[in-house]
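Visitor: All I have is the shape, not the residue letters:
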């Protein structure tokens, strides 16, 4: 049995952070494409993680407060389903408010394991959690959670596993990637374990575009910070002020897209390689797919998971799903 964390310390930490070369490879490859693009996982250096936390507090970004409201409403049912002594595993460790609500709702949870690509943010968040839940075994794994992580190789506490994947992060992935990610999470589940996952719903284009282009400009700063990170870590000389943030609703693909649009023609280098962009050309940085109930059920089924419960807010903006391993795949 894994011992609880002493106040403010971690039960274990594993550093599986991808090498810098992976960030560089993704950037060079993405900038070489006809439609330039960079995977959104690279938003999350320390500043990017902090900016995202700020985004969740904006009036325009309804996602977080809507999901929190659902968690408040279903706390008792979650506790009953999870049972006593559950172990929460959170890939993409994010808002402390969400994990606090979940842990406070559970019956004497045995442990928590956070996984995130941003090491500084991850350690700070997990140490803070350990200080506020001194009887909880808190572990941290710095890893790209889109890649398989062998949980059984690490001292994860005993108990029913509840994989917690809130915030509709699943929407950042193309359909085949989302299925592969859910299959990875399915591999972490044993009989009786569960995945509690949030998924944003299709709604009006105006509401969606406002959520990803808040009036305070925090989302724009978050998007532009990716360029600053490239300059800092990959020997880039990109003129960040030459780009503008843009969010748009793609009706055909049921997703919000975030882009960085060149205000003028420019050239720049990354790690010694030169690139050019014309005025109006964009760098595609994120997709956020939105779901209907039927579409999400189909995705879960394709990944070998079954929906045993689901909860939505009164406006039907957002849904939380309780998924378990399907008996047959």
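Guide: Noted; the coordinates are in hand. Remember, predicted model here, so these are calculated numbers, not experimental data. Residues are numbered from 1 along each chain as shown.

Visitor: rest of the way, CA atoms for contacts and neighbours
Guide: Noted.

Visitor: mind checking how far the residue sitting furthest away from the middle of the chain is from residue 243?
Guide: Farthest-out residue of the chain from its mean C-alpha position, per C-alpha atoms, centre = their mean: residue 265, at 33.0 Å. From residue 265 across to residue 243, the span is 10 Å (C-alpha to C-alpha, to the nearest Å).

Visitor: Just give me the residue closest to the centre of the protein.
Guide: residue 169 (4.2 Å).

Visitor: so who does that one touch?
Guide: 198, 199, 288 (C-alpha atoms under 8 Å, 6 or more residues apart in numbering).

Visitor: Where does the first one sit, in terms of helix or strand?
Guide: Taking DSSP states H and E as the criterion, the element that holds residue 198 is strand 194-200.

Visitor: And the residue nearest to the centre of the chain, how far from residue 127?
Guide: 23 Å.

Visitor: Ok, residue 261 next?
Guide: 38 Å.

Visitor: For residue 43, which residues are in contact?
Guide: 49, 222, 223, 225, 226.

Visitor: Top of the contacts of residue 169 by number of neighbours, please.
Guide: residue 199 (26 neighbours; other C-alpha atoms under 10 Å).

Visitor: List the residues that contact that one.
Guide: Per C-alpha under 8 Å, 6+ apart, neighbours of residue 199: 166-171, 290-291, 296, 318-321.

Visitor: From those, which land in strands?
Guide: When DSSP state E is applied, the contacts of residue 199 are split such that 318, 319, 320, 321 fall in strands.

Visitor: Just the buried residues of the residues you listed.
Guide: 318, 319, 320, 321 (16 or more other C-alpha atoms under 10 Å).

Visitor: dropping in the other structure now:
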């Protein structure tokens, strides 16, 4: 592999770190208070999320791995050969490895990750796993327009891979905007391969975000530790708690940081008051029926071409293309049915 393949390329259009203060202060001025979930993912937050994925209550990762274990070969068949695989929010190597092992003659792999150190670790892992594969990492916020590296050879199809259930962290309007951006980046003839968590027993969903070991709680409160460290704020982590509750009407987990007492916190030159039991919203995790997600995709000018399910029907991986693409896709769906597995 070339030296270039190991180079972590920084997209210079990323917002500067100095904007963090403005983002946090703006969120704390809202009523109710709200902070963006990307603040979770400093180096410590990324490590804690990997631990969350190993907790017995967190079914999502196991279900997606089970799905790929059964269907990775069929997914690769649908994607075809000479694919450039572009992964949003690259992290744990297991799922992507399972897919890359089945792809025929992939042109290159481009992991896109906002945190430099997890990205470097990811590149190192994949360099060892696939020594013959060109790896073109991009350190960037995938929600912003990306300047993707030039692939090393001609590409038949760009596939934007968005595993996990991160699409669920976006409200409907934001998810549609992101899907439209992904459609544009995939280009003519490209596709989107997206992990989508499905609606199920609310108790199962809630348990996944409230593990008994308290790892998710530590992950949530690490956001405050990051703000303290990077902005010199004085959040007392013992004065707040994690709360995650499933809202069946909205079809989503709503995660909040809740103040345990009346207190005041300094953020830059701003003083922020918290009342007892005041909840600050920090993340949504939307769950979908297959019809829900198909409707969301349609608003973005996309059509779901294939759906794969894990053996227990907890999780799905869905392949989307531009809604105006027809031909062999419709024939394939008519012959085989839309749902695989």
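Guide: Everything's here; your move. Keep in mind it's a predicted model, so treat the numbers as computed, not measured.

Visitor: Looking at the second structure, name the residue matched to residue 62 of the first structure.
Guide: If you follow residue 62 of the first structure across to the second structure using TM-score structural alignment, you land on residue 59.

Visitor: Chain neighbours aside, what residue packs nearest to that match?
Guide: Residue nearest to residue 59 of the second structure in three dimensions, not counting chain neighbours: residue 208, with 6.6 Å by C-alpha to C-alpha, 6 or more residues apart in numbering.

Visitor: Quick one: map that neighbour onto the first structure.
Guide: Under the alignment (TM-score structural alignment), residue 208 of the second structure maps onto residue 211.

Visitor: do the same with residue 241 of the second structure
Guide: So, by TM-score structural alignment, residue 241 of the second structure is matched to residue 244.

Visitor: Specify the local secondary structure of its match.
Guide: Using DSSP: H, G, I helix; E, B strand; the rest coil, the structure places residue 244 of the first structure in strand.

Visitor: Next: residue 44 of the second structure.
Guide: helix.

Visitor: For it, what is the corresponding residue in the first structure?
Guide: In the first structure, residue 44 of the second structure lands on residue 47 (TM-score structural alignment).

Visitor: The nearest residue to that match once chain neighbours are set aside - how many residues pack around it?
Guide: In space, residue 47 of the first structure comes closest to residue 225 once its chain neighbours are excluded; the distance is 7.7 Å by C-alpha to C-alpha, 6+ apart. Look at residue 225 of the first structure: counted by other C-alpha under 10 Å, it has 19 neighbours.

Visitor: Residue 225 of the first structure pairs with which position in the second structure?
Guide: In the second structure, residue 225 of the first structure lands on residue 222 (TM-score structural alignment).

Visitor: Which parts of the first structure are strands?
Guide: Under DSSP E, the first structure gives strands at 12-15, 87-91, 111-116, 137-142, 161-165, 194-200, 243-250, 255-262, 266-270, 273-277, 282-289, 305-312, 318-325.

Visitor: Output those strands as a markdown table; include the columns distance to residue 188 of the first structure.
Guide: Formatted as a markdown table, those follow (distance: least, C-alpha to C-alpha, whole Å):
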| stretch | distance to residue 188 of the first structure |
| --- | --- |
| strand 12-15 | 17 |
| strand 87-91 | 10 |
| strand 111-116 | 12 |
| strand 137-142 | 14 |
| strand 161-165 | 8 |
| strand 194-200 | 9 |
| strand 243-250 | 33 |
| strand 255-262 | 28 |
| strand 266-270 | 38 |
| strand 273-277 | 40 |
| strand 282-289 | 24 |
| strand 305-312 | 12 |
| strand 318-325 | 10 |
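
Visitor: Which one of these lies nearest to residue 215 of the first structure?
Guide: Closest to residue 215 of the first structure of those, according to C-alpha to C-alpha: strand 243-250, at 12.2 Å.

Visitor: Highest neighbour count among the contacts of residue 43 of the first structure?
Guide: Result: residue 223 is most packed of the contacts of residue 43 of the first structure (other C-alpha under 10 Å), 24 neighbours.

Visitor: dump the residue contacts of it.
Guide: Taking C-alpha under 8 Å, 6+ apart as the test, what residue 223 of the first structure contacts is 43, 245, 258, 260, 285.

Visitor: do residue 325 of the second structure as well
Guide: residue 189.
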